[in-house]
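**Student:** model this:
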Amino acid sequence: MFRSRERTAELTQWQGGGKVRGVALLLPGGFVRSRLRPLKFVEQGLHELATELTERGRPDGIAVHLLHYRYAGWNGASADTATDTRWALAELAARYGDVPIVLIGNSLGGRAAFQEAGHPAVAGVVGIAPWLPDGAPVEHLTGRRVLIIHGDRDRTEASAAKSLDYARRALPFAPDLARYEVPRGSHYLVKQADAVRALTTAFVLTVLGGEPSSVAVGELRTPLPPRG
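**Tutor:** As a prediction, this is how the structure comes out:
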């Protein structure tokens, strides 16, 4: 009897070399429910960020990987996106050893990033228009540095109101938390992509590369500055 091959998650290849001292793991968006393969254009939305992180992080030994999920959706109790993220964290530990990791999740990937932020290797987590459901746990963010970027007009399931509530609940556990709002920004933040990329890159280099911090720690509604 013919049996289809079971799908497996995959990591993109790092476009760098030398000793790895930290890792930036990018987690794309997706859908609440879907057993289809992830859409390429969703992953491509993080391509420029991956490129900038690779170029800027190479001198500090920062490896950059994007996770290809098995499925395009979260899929309820299966939490497939989170499952794939846990696999990726274990795979990165096998490749690079005990190095700090920053999770960078967009939308659906944001939910996975924050859900798995309690992993001992995770030093920081970024959510770009993250999907943070009501009541999502926050205690596991203790000791992590956190950045959330959200358009103030995002009223999708991954709404700005939900990420603001999440940030307020998380702040007592993660005082190194910053949340930026994009004025008149929708869920996709296409027009503000350059500024989002600049802020995210600066945050990752602070956490993994030791650069001075430029984020407004403790502030939950800071307007996103234009890229300088």
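**Student:** going forward, measure contacts between C-alpha atoms and count neighbours the same way
**Tutor:** Fine.
**Student:** can you pull out the helices in this protein?
**Tutor:** Assigned by DSSP state H, the helices in the chain fall at 40-44, 47-57, 80-96, 108-115, 160-170, 193-209.
**Student:** deepest-packed of these, please.
**Tutor:** For those, the largest average neighbour count (mean count of other CA atoms under 10 Å) is found in helix 108-115, namely a mean of 27.
**Student:** which strands and helices sit next to it?
**Tutor:** Where contact means 3 or more CA pairs under 8 Å, 6 or more residues apart in numbering; DSSP states H and E, helix 108-115 is packed against strand 22-27, helix 80-96, strand 101-106, strand 122-128.
**Student:** rewinding a little: looking at the helices of the chain, which is nearest to Glu219?
**Tutor:** helix 160-170 (9.6 Å; CA to CA).
**Student:** what packs against that closest one?
**Tutor:** strand 145-151, strand 177-182.
**Student:** okay, the angle between the longest one and helix 108-115?
**Tutor:** Spelled out, it's strand 145-151. 150 degrees (axes from the mean of the first three to the mean of the last three CA atoms, to 10 degrees).
**Student:** another sequence for comparison is provided below:
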Amino acid sequence: MLLLHGGREYGTAVPPPWNLPSLRMRPFASAIGRATWGGDVAVGRVRYRCRGWNGVCEDPVRDARQALDTLVQRFGDVPTVLVGHSMGGRAALRAGGHRLVRGVVGLAPWCPPDEPVEQLAGRRVVLLHGDRDCMTDPDASAELAVRADTAGADVSMVLLRGTGHAMLRRATMWHELTAGAVSALLGLGPEPAVMVRADGFDGCHVREC
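**Tutor:** Below you'll find the model as predicted:
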């Protein structure tokens, strides 16, 4: 499992090792570690060469794909889940077409209009977004979810009431849902109930909690 923290729209400086976006992901790593304990799961993080997305350079996507290629070299074709927040969520979704990727969990992902979704066909995609997010748009996540579902992904979106981009309010819920999704994607446990499609449901599944 690989974590991708957030970043800036533009920025070519090297991120400091303990920047706030990176620190924000540490409780997620701990929660995922607890949920997958005994399942022979490695929890790692993608190291970015730059602090920003940087337009057509898409630096975080390149870094994510390089990290996945490194996993192939070290461990072979191991099933992998990407978990990304904000800019990292966008990068995770973009890199979701890599052959190792079984699923993507996007936390308040940055989803500009017309973001590609074809690479997500055949993948499980879970999007979590706070309804009070002022940095990235939950409606944009919902729009991407619908398009990804149409493109052949298995998509659920959960809108967390009363919480924003930093994922500090209702932090335990953020951590538990993410860890539960990762555990399920790796075949180590059931999916959180709020993410499960109702019988006979057709189309993208969006719920609030």
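**Student:** what's the TM-score here?
**Tutor:** After superposition, the two chains reach a TM-score of 0.90 (TM-score structural alignment, normalised by the length of structure 2), with 200 aligned residues with a CA RMSD of 1.5 Å.
**Student:** coming back round to it: dump the helices of structure 1 into TSV; add distance to Leu177 of structure 1 as well.
**Tutor:** Below are those laid out as TSV (distance: least, CA to CA, whole Å):
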stretch	distance to Leu177 of structure 1
helix 40-44	26
helix 47-57	21
helix 80-96	22
helix 108-115	13
helix 160-170	8
helix 193-209	11
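**Student:** which one of those lies closest to Glu10 of structure 1?
**Tutor:** Here helix 80-96 is closest among the helices of structure 1 (CA to CA), at 7.8 Å.
**Student:** just to revisit the earlier point, right, so the helices and strands packed on helix 160-170 of structure 1: which one is the most enclosed?
**Tutor:** Counting by mean count of other CA under 10 Å, strand 145-151 has the highest mean neighbour count of these, with a mean of 26.
**Student:** so it versus strand 177-182, what angle?
**Tutor:** Per the same axes, to 10 degrees, the angle that strand 145-151 of structure 1 makes with strand 177-182 is 10 degrees.
**Student:** read off where strand 145-151 of structure 1 ends up in structure 2.
**Tutor:** The alignment of strand 145-151 of structure 1 onto structure 2 (TM-score structural alignment) covers residues 124-130.
**Student:** one more: stretch 60-67 of structure 1?
**Tutor:** With TM-score structural alignment applied, stretch 60-67 of structure 1 matches the range 39-46 in structure 2.
**Student:** give the aligned equivalent of Arg184 of structure 1 in structure 2.
**Tutor:** Arg184 of structure 1 maps onto Gly162 in structure 2, by TM-score structural alignment.
**Student:** so that match touches Leu168, yeah?
**Tutor:** No - counting by CA atoms under 8 Å, Gly162 of structure 2 sits too far from Leu168 to count as a contact (10.5 Å).
**Student:** how close does Val215 of structure 1 sit to Gly76 of structure 1?
**Tutor:** To Gly76 of structure 1, Val215 of structure 1 is 34 Å away according to CA to CA, to the nearest Å.
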